[in-house]
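[1] test case, fold it:
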Amino acid sequence: GPFEVWDNLGVKESLPEIEKAGFTIPANVKRMVEKGGTTFYRIQNGKKQFWDFASDSYKDVPYSPDMVFLANIKADKAKVVLSNSDCSLVDIGNDVFCFEFHTKMNALGGKIIEMVPQSIDFIRKNGAGLVIGNEAGGMPPAFSAGGDLKYMLSLAKNKDFTGIDNFIKDTHATMKMIKYSSIPVVAAPFGLALGGGCEVCLWSDKIVAHNELYMALVEVGAGLVPAGGGCVQMWKRMSEAVVPQTDWLNVFLAAFKAIAMPMPSMSAQEARNKGFLRAQDRIVFNRDFLIGEAKKEVLKMAEEGYVPPVAMPIKVFGQDAMGALDANIPDMLAGYQIAPHISTVVRRVGYVISGGTAFKGEAISEDAMLKLEREMFVDCWKTEGSQKMAEHMATKGKPLFI
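    Now for the predicted structure:
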């Protein structure tokens, strides 16, 4: 708000410049400075306070005990139990910890991938469960706008495809740890939850989302296949309710369109309609309550005796799916739904979610499908077209259709 902006500029320091510009300083503000007030808001002993003009003193901002504010908690440095330049693990009370991103646009990079296993190991020994959330601002704010494209692009330009492959192996191991560790993990997304940010949510035990949620797997727009397990998780979500094999083509096409022709949800309810949120996932309308409500879900699962899920074989549509896809791609090109290079990317998406060379109805392991995802991701980076698309996205912030 305007008073926070004024705080950042420096209230006392800015007064001479304001008067020099011909504006009148409000008497209340002058008195605040005279009485020793330096900012309109401050954090004191872990609590947010405001300057009260009536009493000429700071008072605590009243808020519900169900609200959890990381900025307030982190005022006590002892509450930050693990940290690096990209992320922190914060003790938010009751043996629950919050994993917080703090990169530009909260993009996921190597330091975050490394810190997640360390955090889960710490909580196994010292806590009950984990919330993945943050308090990013902006219009719209970014829970996470995706992966670190510039890092991957630098590897690709140096032809270090082994480095890319190893990074995705580490990413998959981290995502599986989120899903299958002995502690409950709840994601608390809001605003932009794109690409890797979306995938973190898909691997979590539960999602507690703010109503303003722009969620999608957008990697195809950068010339890439989702490679944080997004292909695997979307296929599982779309197919787990399907019993008769005759329905599989429609399920395959729905999963394919969700990944290959992404349109971010315009709300959490639309994200549910698109398959990103499940029936057990919750929607919160006041963002001030988001981390607190996610914390409640962690405690509830822990109190009920949380047992991690078991990785089950995944039934796939198999080679028949690729036949259907290959029959549709020429029409998609002719209708300008996709561009020529993007057609090669979306075909790789189809190859992953169909199970590769598997047969119709065959059950393959989750690891086998993740391996397909990793291989197709690396293959994309080997092409000049995908490198151009990724570089355009990284530098211009919008897709290049080639």
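
[2] C-alpha only now, for contacts and for neighbours.
    Will do.

[3] find the nearest non-adjacent residue to K206, please.
    V186 (4.9 Å; C-alpha to C-alpha, 6 or more residues apart in numbering).

[4] for that neighbour, what are its contacts?
    Residues in contact with V186 (C-alpha atoms under 8 Å, 6 or more residues apart in numbering) are 130-132, 201, 204-208, 294-295, 297-298.

[5] select only the buried ones of those in PyMOL?
    Restricted to buried positions by 16 or more other C-alpha atoms under 10 Å, the PyMOL selection for the contacts of V186 reads:
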select buried, resi 130+131+132+201+204+205+206+207+208+294+295+297+298
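
[6] to compare against the first, here's the next sequence to fold:
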Amino acid sequence: MLKQPRAVWAVAFACVIAFMGIGLVDPILKSIASQLDATPSQVSLMFTSYMAIMGIAMLVTGVVSSRIGAKRTLLSGLVLIIIFAALAGASDSVSAIVAFRAGWGLGNALFVATALATIVMSAKGSTGQAIILFEAALGIGIASGPLIGGVLGEQSWRAPFFGVSVLMVIALVGTAVFLPSTPPTGRRTSLADPFKALTHKPLLVVAVTAIFYNIGFFTILAAGPFALPELGIIQIGWVYFGWGLLVAFVSVVVAPIVQRAIGTVPAILATLVLFTADLAIMGIFADHPTVVIVGIIASGAFIGSNNTLITEAVMGAAPVERPVASAAYSFVRFTGGAVGPYVALRLFGSEAAPHVHAPFWFGAIMVAIGVAVLAAGARTVAATTHHEETEQQEAEAVLVGDLD
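    Here you go, the predicted structure:
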């Protein structure tokens, strides 16, 4: 799996930088709220605008890449991230940062959806191994984002935004140099294709499950820092660094083992149940910082497992091109990413009179609904994932036979 073309590593490195943007603002949320005189719910809009535009833009990623090619789409996304991250760092109000984070989300949409399809198509080995590479890049980016945000945020809340912009320039150069030209191939997709893909019940079930799962995911990101008022910027950065390390480790090492042992759908259900319990415990003991810290870090294991398992389920859940399936799934799931932070921090209230338990209970209830949705459609989804797993096992058996 590690013997990949340079193009795959170049795109994977760019993915690491792109996913830094998700957790980068966590350590500086309280600092931005304080210095720009904003409420927690106003600050949460930095997540909401980013994820909402990212989800909507996912609908056009296939349309764009099928007309200008994967490489140009990737480079366009990177350029947008460079520009809007720098503009966010230069802003003087929360509303301006929220607006520029939306532009950042557009760039991320063009890049991320195309990057997953590019890695799957370019990597050596099975689709599952390619997805693990992608999820490893995601995990490393998510892990390093809060730490870099904390280190740079100690100097100024603006520094993390400028830092991402500089790192993205490096990613842009690497992608431009190492990724071969990728002219458009196959048919040109339309805006209607992702919606048509969602008419396939297995994909729809997984996507709706992902809405509620992502609400819990981004509740952890948004509400966690405000539930730890005594921690400084760098300390919050370390907490989310530990969380991100678990995301990376479990997505790459543990999730495939669990998947082989009990199957994709049972593994997703078990992980979601554990994630629900984790959020519920944080809801009960939200006024105990140690419990919140342990709960945040532990959630990385459940998020890492689900990221890998659900992505694999999506790739086999509908008889459509992988970029179309990815766009449809991402459009739906990022709805959860947009809703979660805003509602969670509205429930939190203000730092002067916080309702610290409410966001975590909200997250737990939402993930529990996701469990119910997947359980109801488990047979339908399991039929498609079982077919994918059988094909992969047969391919590996043929390879082993050839080697023998």
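
[7] give me the TM-score for these two chains.
    The TM-score (TM-score structural alignment, normalised by the length of structure 1) is 0.28; 169 aligned residues with a C-alpha RMSD of 6.2 Å.

[8] for the residue nearest to K206 of structure 1, which three-state class applies?
    Put simply, V186 of structure 1 is strand when judged by DSSP: H, G, I helix; E, B strand; the rest coil.

[9] how much space separates it from V298 of structure 1?
    Distance, V186 of structure 1 to V298 of structure 1, by C-alpha to C-alpha, to the nearest Å: 6 Å.

[10] common neighbours of those two, please.
    With C-alpha under 8 Å, 6+ apart as the test, V186 of structure 1 and V298 both reach 130-131.

[11] name all residues that make contact with I310 of structure 2.
    I310 of structure 2 neighbours (C-alpha under 8 Å, 6+ apart): 206, 210, 268.

[12] please, which helix or strand holds it?
    Using DSSP states H and E, I310 of structure 2 sits in helix 289-317.

[13] and the contacts of I310 of structure 2, which are buried?
    Buried members of those, scored by 16+ other C-alpha under 10 Å, are 206, 210, 268.

[14] chain neighbours aside, what residue packs nearest to the last one?
    The shortest distance from I268 of structure 2 to any residue other than its chain neighbours is 6.0 Å, reached at N306 (C-alpha to C-alpha, 6+ apart).

[15] the one you found touches L269, doesn't it?
    No. Proximity of N306 of structure 2 to L269 does not meet the contact threshold set by C-alpha atoms under 8 Å, at 9.1 Å.

[16] out of these two, which sits in the busier spot?
    Using other C-alpha atoms under 10 Å, the more surrounded residue of N306 of structure 2 and L269 is N306, with 26 against 19.

[17] ok, the more buried one to L152 of structure 2 distance?
    In terms of C-alpha to C-alpha, N306 of structure 2 sits 30 Å off from L152 of structure 2.

[18] re earlier: list the contacts of the residue nearest to I268 of structure 2.
    With contacts defined as C-alpha under 8 Å, 6+ apart, N306 of structure 2 is in contact with 251, 255, 268, 271-272.

[19] what subset of these is buried?
    Judged by 16+ other C-alpha under 10 Å, buried ones among the contacts of N306 of structure 2: 251, 255, 268, 271-272.

[20] in the stretch 251-400 of structure 1, which spans are strands?
    With DSSP state E, counting those that start in this stretch as the criterion, the stretch 251-400 of structure 1 has strands at 282-284, 314-315, 363-364.

[21] ok so, going back, of the contacts of N306 of structure 2, which belong to helices?
    255, 268, 271-272 (DSSP state H).

[22] can you list the residues you listed in a markdown table and add distance to L110 of structure 2?
    Below are these laid out as a markdown table (distance: C-alpha to C-alpha, whole Å):
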| residue | distance to L110 of structure 2 |
| --- | --- |
| A255 | 27 |
| I268 | 27 |
| T271 | 29 |
| L272 | 29 |
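
[23] looking at these, which is nearest N214 of structure 2?
    L272 (10.9 Å; C-alpha to C-alpha).

[24] burial count for the closest residue to that closest one other than its chain neighbours?
    Spatial nearest neighbour of L272 of structure 2, chain neighbours left out: V371 (6.2 Å); criterion: C-alpha to C-alpha, 6+ apart. Residues near V371 of structure 2, counting by other C-alpha under 10 Å, number 23.

[25] so who does V371 of structure 2 touch?
    For V371 of structure 2, the contact set (C-alpha under 8 Å, 6+ apart) comprises 209, 269, 272-273.

[26] now swap in H387 of structure 2 and tell me
    Here H387 of structure 2 is in contact with no residue (C-alpha under 8 Å, 6+ apart).

[27] one more time with 10 Å, if that's ok
    Residues in contact with H387 of structure 2 (C-alpha atoms under 10 Å, 6 or more residues apart in numbering) are 316-317, 393.
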